[in-house]
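In: predicted model, plus sequence, below.
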Amino acid sequence: KPSLRRGKSEIITIGISTGGPNALTQMLPMLPGNIGVPIVIVQHMPPVFTKSLAASLNAKCALTVKEAQDREDLKANTVYIAPGGKQMKLVASADGLNRQIKITNDPPENSCRPSADYLFRSVGDYYVGRSTAVIMTGMGSDGTKGLEILKQKGAMIIAQNEDTCVVFGMPKKPIESGMADVIAPLNKIADEIVKSVR
């Protein structure tokens, strides 16, 4: 087993699908406005809906919540939601010092665009041993392959427990395979995220 873990996490990344808007509406407002890291979310949704989801979450959260834009620098205390119908990954800025969001029209993965696998793979390229990935309620298995890569690169993995998922699909394999470092009910996920960055 690689022992790349763990410094404090410098980024939080979340994959979520069915039941996601309600789960995020409960979980994100529990996070402090000074968490000190960016949070990047893939919520499976068609175009347009992600913008209104971001606006509704922004009104309820201490953190700034927005729909992600292409070539935007990642900033601490900001939540970026992948635009529906697009893929989102992280890339280096031109000077190599910062991480930026890259929005693409790359094909769907696991029939999903945005896809958690697509995002998670890119996080592994830049945050070895310094990331937290959260896999939450949702149908299917999007995110599992990306989590395997992140796990090899020392990420901390938090999975939502079966009881509080609307559909126990996306967290199922990460939990059953032993990949998840923490298995938490919805009302405890925010605490676990905060622990990982402190």
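Out: Cool, got the structure. Numbers count the residues shown, from 1 in each chain.
In: going by C-alpha atoms from here, please, whenever you check contacts or count neighbours.
Out: Will do.
In: quick one: residues contacting the spatially closest residue to P46 that is not a sequence neighbour.
Out: Closest residue in space to P46, ignoring its immediate chain neighbours: G84 at 4.5 Å, by CA to CA, 6 or more residues apart in numbering. Contacts for G84 were tallied using CA atoms under 8 Å, 6 or more residues apart in numbering; they are Q43, H44, M45, P46, P47, V48, F49, T50, R113, P114.
In: just the element for G84, please.
Out: If you go by DSSP states H and E, G84 is not part of any helix or strand.
In: second one coming, line it up with the first:
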Amino acid sequence: MSVALTSPAAPRPVQQEPLRVMLVDDSIVIRGMISRWLGSEPDIVVAAALRTGREAVNQLERINPDIAVLDIEMPELDGISALPLLLAKKRNLIVIMASTLTRRNAEISFKALSLGASDYIPKPESTREAGAAETFRHDLVRKIRHLGAKVRRASHPTAAPSLVPSADRMREIVARAPMAAPAVAPVVRRNFSTQNPRVLLIGSSTGGPQALMSVVAEIAPVIDRFPVLITQHMPPTFTTILAEHLARSSNRPAREAVDGEAVKAGHIYLAPGGRHMRVVRHGTEPVIVLDDGPPVNFCKPAVDPLFASAVEVWQGSILALILTGMGSDGMRGGKDIVAAGGSVIAQDEATSVVWGMPGAAAHAGICSAVLPLNQIAPKLVKLFSGDRS
């Protein structure tokens, strides 16, 4: 994900214990650099900086971290091998996988998400590139704060719901459809549009890959008759891998969008990392437009450009879905969709890894439904079949 360095960080809580972070990386340079960065933050403390996954597993109980930043490539025990061992010892440990932007590491990061990692972060190829290092620093601190908010709320149960769900926990949530909890805070629900939707737009960020694959696996009747366009906050290479995973999950064509291509039913179009995806109308056909403009909502690709541009093409015949993610991206574009006569659905707080984007949409009063993850696909199928009940 591309971020602007001036983006607002998560609110810093007052008079709370700092988040305990365990760094695990075989590079002494990386360990020292990240330790200095995090050590300068008043609400974060580096509880340990370790060289191997084996050290992390052996010392986990003693260190008792809230969050582990886990490198993928390490001697003795690499990150993907250490991950399940760490989670077996501390089920609610938040793990952020760190890797350079290679296809192999992107594949491993996706596997880590399925094994219970909460998020991933791409490391710069060289720490000597000031811009890349500062972006990495900003993104890492932001992720630690947002994901760490789950830890803080869990220690104060009256404030908000549970910890970041692991892969096993997410499967439990999906399996328990009748038991899934609604959004905690009361939000205004709008009536669904009286217009039949002709396109499905989806925006997501932290926790999004797993949520996306869960949804697309169950909406074949929608994909077969209507186009699906997705913006997931994710860097290049990672979006290539995500598109392949979406194709396997849905058993339908899914790939990174190409500038100038026509948008057709039966296909899933994913915004490529590092470029915004918009739609325009050329004659009678909607067409993809990719641009290299500045970040929007501190992200590139961003959800709002897709949502806002779609209004010019489909007017009120739009159904937009906002899934788990940090920040508020998608809320302003969602307002445009609702103003044009379309509808917005948001994922609920209990099943979101981070209830930032969907929460912002819910509290803005633009949602016609706020649903747990396991209820979203059935609702989409009903709405696209003309059933608004």
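Out: Structure's in. What do you need? Keep in mind that this is a model prediction, so the values were computed, not measured.
In: please state their TM-score.
Out: The TM-score (TM-score structural alignment, normalised by the length of the first structure) is 0.93; 194 aligned residues with a CA RMSD of 1.5 Å.
In: give the aligned equivalent of the residue nearest to P46 of the first structure in the second structure.
Out: By TM-score structural alignment, G84 of the first structure lines up with G273 in the second structure.
In: how far away is that match from I230 of the second structure?
Out: Counting by CA to CA, to the nearest Å, the separation of G273 of the second structure from I230 of the second structure is 12 Å.
In: now the strands for the second structure?
Out: Remark: strands assigned in the second structure by DSSP state E are 19-24, 44-50, 67-71, 94-100, 119-123, 199-204, 228-232, 254-256, 268-270, 276-282, 285-291, 318-322, 343-347, 369-371.
In: now the angle between strand 67-71 and the fifth one, please.
Out: Here strand 119-123 of the second structure runs at 50 degrees with respect to strand 67-71, directions being taken by axes from the mean of the first three to the mean of the last three CA atoms, to 10 degrees.
In: whereabouts in the first structure does strand 119-123 of the second structure align?
Out: Going by TM-score structural alignment, strand 119-123 of the second structure lines up with nothing in the first structure.
In: what do you get for stretch 62-79 of the second structure?
Out: The counterpart of stretch 62-79 of the second structure in the first structure, using TM-score structural alignment, is absent.
In: just stretch 20-34 of the second structure next, same as before
Out: Under TM-score structural alignment, there's no match for stretch 20-34 of the second structure.
In: cool, stretch 353-370 of the second structure as well?
Out: Matched against the first structure by TM-score structural alignment, stretch 353-370 of the second structure falls on residues 166-183.
In: buried residues of the matching stretch, list them for me.
Out: 166-175, 179-180, 182-183 (16 or more other CA atoms under 10 Å).
In: could you dump the strands of the second structure into a markdown table and include distance to A310 of the second structure?
Out: A markdown table is the format used below for those (distance: least, CA to CA, whole Å):
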| stretch | distance to A310 of the second structure |
| --- | --- |
| strand 19-24 | 41 |
| strand 44-50 | 41 |
| strand 67-71 | 38 |
| strand 94-100 | 34 |
| strand 119-123 | 29 |
| strand 199-204 | 9 |
| strand 228-232 | 10 |
| strand 254-256 | 18 |
| strand 268-270 | 13 |
| strand 276-282 | 6 |
| strand 285-291 | 9 |
| strand 318-322 | 8 |
| strand 343-347 | 13 |
| strand 369-371 | 20 |
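In: near the aligned partner of T50 of the first structure in the second structure, how many other residues are there?
Out: In the second structure, T50 of the first structure lines up with T239, judged by TM-score structural alignment. T239 of the second structure has 23 neighbours, counted by other CA atoms under 10 Å.
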